[in-house]
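[1] quick one: sequence and predicted model below, then my questions.
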Amino acid sequence: RAEAMDPITERLVDDAFRESLNAWDVSNIAWGLAQLQVRDEAVLEAVAQAAARLAPGLTTQGIGNTAWAFATLGTEHLELMEALASQAMRSDVLPRFKPQELSNVAWAFATLGTQNEALMAALAEHILEANMLHRFKAQELSSTAWAFASMGISDPALMRGLSTAAIEPDTGRRFSAQSIANLAWAFAMLGIPDVTLLETLSARMMRYDTIHSAKPQEVSSLAWAFAHLGVRDAKLLNALAERMISRNVIKQATAPTMANMAWAFATLRVPHEALMRVLARRVMLPDVMADLESQHLVNIAWAYATLELRHVPLMMALADQAMERHMLPTFTPQGLSSLCWAFAKLNIHHQLLMSTLAREVMQKRVLTELTAQGVANLFWAYAKLRFRSQKLLGCLMGRIMQPGMLDTLTPQGTANVIWAFAKLEVYNAEVMATLSEHVVRTAWLFGAQGVANIAWAFASLATRDDALMSALASRSRDVDVLEAFTAQGLAVTSW
């Protein structure tokens, strides 16, 4: 019990007592403090200093336990971590590491966000050269993969080795839901679309005992990983959705967990209505809504809009939360653009929200960081909702006309900007001329919808541009565009 440690913790801050300890003593004390969740700053500082001083005498188990302890307590002590790394990399120490000790060290440095590329490279090299992976347990494989991915370290040879070891049947039988989720998450974070591994992890997660033991975080992490890699596994996604909406699971789901789940299903275009309905109901709970960070809020709104699920009560609740004074400054430029797009996509008119977001967009910190696609989405959203603000439009026009911006805009984005001008009945000769020149140069990239929208916009604004119309006419005769025209698109273009 933690209270039983009080006499001991009192002695730990005594210099003379600490001087009597050896490396093994300090390692055991750190481990005990972590097990009992003792977070007394003075005590941890004293133990960290002692451990750093005695690090040259630590065994591999001592290194692993000490690193694990401070990571578990969320206490980063740079001097200690540097001392542990130096000891771990010694030529007479590194070969003695066991799989669990290695994974503990990697996990600890990643959990604390303590960057030490030399240490991670040494660990990876030793794991491979000593052919250790066949001895790694499931948790050790997943923890190691998670650690490297969390630190953004991509070691192709190590990741191949981890994948091969994880696919082996005798290893797979011991995989928990957490190990499966962490391993998939790691490969997704590093952008490694290992299809065989993902298929194996999918099959393991769908085992009855595994899926029914999965926690909300594990469910959403696995869904996120598959979505991030663009892998649409319908059976797995359905199993994950059913697990998430079960009563004992959804009531434990946190705001970030639900945001990731919604984002994953929307990214893969899987409209699981029961899941989205349950997620909406829980997100709208006051305590959950209050925990939403701006990116979570944006991801949820974007997900429902992408899936075209018009849940008005949810969107109104998200709007109220977005307008909280503490929330507005935390939105990224992309986040503001995506939030506006979501309300427009669902055709939900919220005058106060759009006015508030417009003011935020016009802030220098946002406007100067908006991408061309972000500007295009804002143009489209405000035009779709018929929200007219000359000041906002002026700011957006100024941004999109900056050198090089149009060259980074997608054809659809270009068409949306031009369409927005016509929809809002806004005409600026210089801007329209520049946009026209851009379209003429890139006409071969536009699809049927883009051709129709641009032609309609220039005609609606009574703007004659022979070069533009000639380029659009030529593009509309191309087989791929001609066959893609809807009846309405063809009629609009002809008009």
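    Structure's in. What do you need?
[2] use CA for all of it now, contacts and neighbours both
    OK.
[3] show me the helices in the stretch 351-495 of the chain, by range?
    In order along the chain, the stretch 351-495 of the chain carries the following helices (DSSP state H, counting those that start in this stretch): 351-361, 364-367, 372-384, 390-400, 411-423, 429-441, 448-460, 466-476, 479-482, 487-494.
[4] of all those helices, which lies closest to R90?
    helix 364-367 (47.3 Å; Cα to Cα).
[5] same for that closest one, what does it pack against?
    Counting contacts by 3 or more Cα pairs under 8 Å, 6 or more residues apart in numbering; DSSP states H and E, helix 364-367 packs against helix 390-400.
[6] which residue ranges form the strands in this protein?
    Ranges of strands in the chain, per DSSP state E: none exist.
[7] list the contacts for F175?
    Going by Cα atoms under 8 Å, 6 or more residues apart in numbering, F175 touches 138-139, 204.
[8] let's see 6 Å
    Going by Cα atoms under 6 Å, 6 or more residues apart in numbering, F175 touches A138.
[9] measure the closest residue to G113 other than its chain neighbours to A227 for me?
    Nearest non-adjacent residue to G113, counting by Cα to Cα, 6 or more residues apart in numbering: M151, 7.1 Å away. Noted for M151: a distance of 21 Å to A227, by Cα to Cα, to the nearest Å.
[10] ok, and here's another one to check against it:
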Amino acid sequence: MAWNGSTGSSWTGSWWSHSGTQWDAKEEWDAKEEYHTDVASTDVASSSTLGHQPGRSSDGACLDGDASRPRGVPVVGASSKCLRRGGSSRQMSDRVRRQLGQCEADQILKVAGRCAGHVDVSGAVAALQTLARDTSFKTNGKDRRIEGILQILRKPLLSGHGFADIRQFTSVAWALARLHVSDGPLLDGLEQEAMARSPEFSCQELSSISWAFTRLDIASPAVIEKLFKQAAAKLSELSPSQLASLSCLAARAQDAGENLMEMIAANSKPLLPEFTPRDLSSLAWAVASLRASSEEQLMEQLADEAIAKVKDASSMDFANMAWALAEMSMEPDHYTVAVQAEVKKKMRELSSQDLSHWLWAFAKVGIQGDELLEALCSDAIGKASTLTAPDLCSLLWSISKQPASVDGVLVDALAQRTAAIASQFSGQQLAQAMSAFSRLQKVDAPLLEAVSAAVRANLRDFTPADVAGLAWSLAQTGGEDRPLMQAVCSEAKRRLNAFSLHELTGMASACATASHLDRGLMQSIAAELVHGSSIAQLSPQDVSKVTWACSKLMYMDERLTAVLSEACVTHIAEFQPAHLANILWSCAKITNKSEQLIDALCGTSMGLIEDFNGQNLANTVWAIATLNFTVTEKMEAFITQTIKKIKEFGPQGLANTSWAFAKMEQKFDELMDAIAEEAKAKANEFEPQNLSNTAWAFATLRIESQDLMMTISEKVIAKVNKCSCRDIASTSWAFARIHMPNPELVTAMSGVALQRVSEFEAKGLSNTAWALATLGTKDCVLMNTLASAVMRKINECWSSGTTKLEDLATDLNGLTWAMEHAGFLTDDLSKTILNLMRSLGRAKDIEMSRPNRPPPAKIETVAPEDHPGDVPILREDLPDMCCIHKPAGWEVDNQDAGGGPWMSGWLMEQFKINDVPIVHYEEHQFGMVQRLDIPSSGLILVGKTWEGFYTLKWQLQTGKLTREYVLLVHNWVALDGRVNERSFAEKATEGDVAPAQIRVVAHLRREDEEDVQLSLVVMSVQKNRRGDLRTHFVGAGHPTVADGKYSEREAYLRDREWCSRKFMHCYRLQWQDSKDVVRDCLEPLPHDLRESLAKLKPRGEESAAAVREWLDGKKPRPWQSYANLQGLDCDG
């Protein structure tokens, strides 16, 4: 199966295969039908060469039921009364037997149906043989009208009495195989009969039984052992054709047949010149089916012998040999040349069946002869109107597999012919045809109408395999005919208990592929799988299919999930890369976070990582990221394989892989460079979603790949009208995140956003507004339209209860920042937003006061005693908010992972969950409103209620929350105010205002290094982008003292000689509480910073006076009360 992450995915099994073997393997048994017709005829005919025995006619039909009946076997259906006019039952039976011996196939069904009670076993065998020889009846072999004949044959097989004549037994086996009969009890009886009579088998009978059992897929260990034991004893007596038949049964037995295959191969090599082309292709098929790599020499000899006998070979012989060579990964050029030469010679003589065989061989071996393919297709066009259903299906499959494009005229002709004779198709053939047309992208209304009519007329006669196959084929067409798909699903549900495990999982997969959720059917399938005793027999492919189907349809069933998870863990060693990747993808879609299952899947995947193709790699990493699992310690092998196979990745694989690493916050430069290069090369193939996801991933990781982002912008502009609202929001956010203005892109996205504003979700609208504001839009109409839409969507979502309250508050918070940053936040809009924020907060407070509130996540806090030093101090405690002094070394944001104790842990100890629940929830930042870096100290605000928290958030975004800092920076800051006139922050553009206003209160020097100049400044911040403050000072030439992140390493180390930490302290906060009362809090300079400041030498008396004020430990003054240096000590 294959998943588009998003994908997912499609399942490509072939439902019209016999017993699970894919039809595209082109089984050798199709090729051998004519040959084994002769074998069976010989067996049956041999009874007449013995002379007329009493009571038996030359055609093998019993004339006298009693005389010919073996002991203990009654005449089936004998009646004491005649059906008509009082004649004796024996006379009636004699008349029926004679009719059966003389009837054509279409008449047999009528005779057998009306007079089944007067037919004994011999008559039933004769009738069955006649039907099996009739090619027009062959495809209807599973027709329920032969039930009467099968009922007669069940009596000797199921009673244990068996057949009187062993030749009768082999004839029945041959006929059942020719008709593809899938009657379980009957085949079980056949198996038991074979085990009992195997010592009696001659070489010819052993060959015929081997052929029949292979076709019927009878391969139980007991019967295989008996047959193989008998075969080994007679191996030297077997003819080439008999060796070929036996090899195919050995191939069907797989592991159990390997030893016998070695003996067959050894005995066959000296006899190869005597093999017919049919025998050669049969033996080649068997060797390839077993993947017997040790027999490559034999395969080469078979191919050479086939070339030598090319004039006698049929097209099917070539096709089967081509399949075998392809399966063995052998490409002998001389065989390919011979194939093409033979086709050219026989072009005018080819039948429609020959055409399909040749085209199939071309597809399998990969022959790229355009001229020859064109000639074959041209010939097929002329024969299209005369094709029968079987030939039509074979030809359709063959041309749908061609590596080169096929003439549209031929496809149209085949579609017309299919529509014309659709009523003659079996269920299997309809499935075949629709699947081929899907690959050929030819599913038009007349074709669908004809197929739909044929299906509806005969659906009750379809086998479970036909129903499942048809469902899959309809799914491949895109599920356009929903009523027909529903009818097929209803039929499947009606007799689901007759479906095999493979058919059950196939139905689920078909529904998922067609995005057709029939909940009743899925419940029935789940029940069959959960309560069935054979759940352990699910193959890896079946587990993969049904897991994928449940996830694709978002069908949740805890019992089924548990059973599938157990099956995965139990059989994990048997899984192939595709199965592992698909199941991981499915777990991610339905959020199945079973640690045992995920660990098993990830561990096994890493062991097989070299065998993963591009899609498997992309699906796996996407799933790991979606499930929030990390396998960092094993990522090296994964990354190596991804880079190695990057050319295999399609647009979705590239986008999903980059998205996954961004989601896991794992930045690997070599990998991302490889993805960027491949994405640029394949940009024309990217859909808008692939473009937006890739841009989002690179922006999230802050990778500024100019070439890639420019390529993405060009493609987005070209496809902007095809972009979804989410694509617009993600793309605009990505370019804003890395500060990459693109006026043309902004204009294109703005136009689409304005036209489709009603289609956006609240989050998308908020993110788009934020991004456009960041990218510098000045479109008043657009921004106000977005603002109105956000407000409307938030109210709608709140009323309907479809979105979490905190998510709505986040969207509103983003809108506030965007409108203020763009300069369009009016007083009325600001007040409206604040009222809505407070209302959301009050609603959240009510929600979280209830006893059934969700429990907070467990957080492993770092104990304060592990980090001796100052502890936080509660400076102002209000009912809905508080102000706290954070000492240096404490972490505000748990994601910083800097090793210090967490403020969240202190808050949870300070306030109990029933009193102040918000500080116990990480998803609400524990109530903390603003960040303060670990090395910094100062005041922070904490919301104690959600109403208080959202009120403070609104003030932070609108500049109503004033923060004032004292900093020590390098070099003497000029007193001309230039640093306050514009922004020097990283990525600042011309016209950007300074993120803060400063006043220089002192110029200083190092006592021991007077050339080191420093400035003590106070700073007022009302609104800024995170990170702008420090980069602003760095850009202006004044990095903060002891700032390990933004200072040069040598300067940082020199600073640390006399200053223990970054010299930055938030000394004052001013805000409004929930009653709009202005609050003010001040915090003196901590003792460690006072000690550092005391080591410095003021430049003059003006500076010295300012320094003394900070060193005395008293509460500082508000920023506006500090005067800038007047320059009185410039020369001091």
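    Cool, got the structure. Keep in mind it's a predicted model, so treat the numbers as computed, not measured.
[11] returning to that earlier point: so which of the helices of the stretch 351-495 of the first structure is nearest A266 of the first structure?
    Of all the helices of the stretch 351-495 of the first structure, helix 372-384 comes closest under Cα to Cα, at 17.9 Å.
[12] counterpart of A618 of the second structure in the first structure?
    Aligned by TM-score structural alignment, A618 of the second structure pairs with V298 of the first structure.
[13] contacts only, for its match.
    V298 of the first structure neighbours (Cα under 6 Å, 6+ apart): 335, 339.
[14] try it again with 8 Å
    The neighbours of V298 of the first structure, taking Cα under 8 Å, 6+ apart as the test, are 335-336, 338-339.
[15] so which of these wins on neighbours?
    L339 (30 neighbours; other Cα atoms under 10 Å).
[16] that one -> the second structure?
    Under TM-score structural alignment, L339 of the first structure pairs with T657 in the second structure.
[17] same check on L393 of the first structure?
    In the second structure, L393 of the first structure lands on M709 (TM-score structural alignment).
[18] now its match, nearest residue through space, not along the chain?
    Among residues not flanking M709 of the second structure along the chain, A695 sits closest, at 6.8 Å (Cα to Cα, 6+ apart).
[19] which position in the first structure pairs with that neighbour?
    Match for A695 of the second structure (TM-score structural alignment): F379.
[20] for the helix or strand harbouring S378 of the second structure, buried residues please.
    S378 of the second structure belongs to helix 370-383 when assigned by DSSP states H and E. Neighbour counts over helix 370-383 of the second structure (16 or more other Cα atoms under 10 Å) mark 372-373, 376-377, 379-381 as buried.
[21] helices along the stretch 1001-1132 of the second structure, start to end?
    Taking DSSP H, counting those that start in this stretch, the helices of the stretch 1001-1132 of the second structure run over residues 1028-1035, 1049-1056, 1087-1094, 1101-1111.
[22] so which of these is the most packed in?
    Mean neighbour count (mean count of other Cα atoms under 10 Å) peaks for helix 1028-1035 among these, with a mean of 20.
[23] equivalent range in the first structure for that helix?
    Aligned by TM-score structural alignment, helix 1028-1035 of the second structure falls on no residue of the first structure.
[24] next: stretch 669-680 of the second structure.
    Under the criterion TM-score structural alignment, stretch 669-680 of the second structure matches residues 351-362.
[25] now that stretch: how far from the chain's centre is it?
    The chain centre lies 25 Å from the centre of stretch 351-362 of the first structure; the measure is Cα atoms, centre = their mean, to the nearest Å.
[26] wait, F686 of the second structure touches F649, no?
    No: applying Cα atoms under 8 Å as the test, F686 of the second structure and F649 come out as separate, 11.8 Å apart.
[27] hang on, the earlier thing: show me the contacts for the match of L339 of the first structure.
    618-619, 621-622.
[28] ok, and the most crowded of those residues?
    Result: N619 is most packed of the contacts of T657 of the second structure (other Cα under 10 Å), 32 neighbours.
[29] look up how far A676 of the second structure lies from the match of L339 of the first structure.
    11 Å.
[30] do L1111 of the second structure as well
    L1111 of the second structure is 54 Å from A676 of the second structure, by Cα to Cα.
[31] one more: P390 of the second structure?
    49 Å.
[32] next one: I209 of the second structure
    For I209 of the second structure relative to A676 of the second structure (Cα to Cα), the value is 60 Å.
[33] repeat that for A322 of the second structure.
    For A322 of the second structure, the distance to A676 of the second structure - Cα to Cα - is 41 Å.
[34] please identify which of the two sits among more neighbours.
    A322 (30 against 21).
[35] ok, that one touching A361?
    Yes: between A322 of the second structure and A361 there is a contact at 5.6 Å, judged by Cα under 8 Å.
[36] in the first structure, what residue corresponds to A567 of the second structure?
    Match for A567 of the second structure (TM-score structural alignment): R243.
[37] closest one to I192 of the first structure among the helices of the stretch 351-495 of the first structure?
    Nearest to I192 of the first structure among the helices of the stretch 351-495 of the first structure is helix 372-384 (26.4 Å), distances taken as Cα to Cα.
[38] contacts for the closest one?
    Outside helix 372-384 of the first structure, the residues that reach it (Cα under 8 Å, 6+ apart) are 333-334, 337-338, 340-341, 343-345, 347, 354, 388, 393, 396, 399-400, 405-406, 408-410, 413-414, 416-417, 419-421, 423-424.
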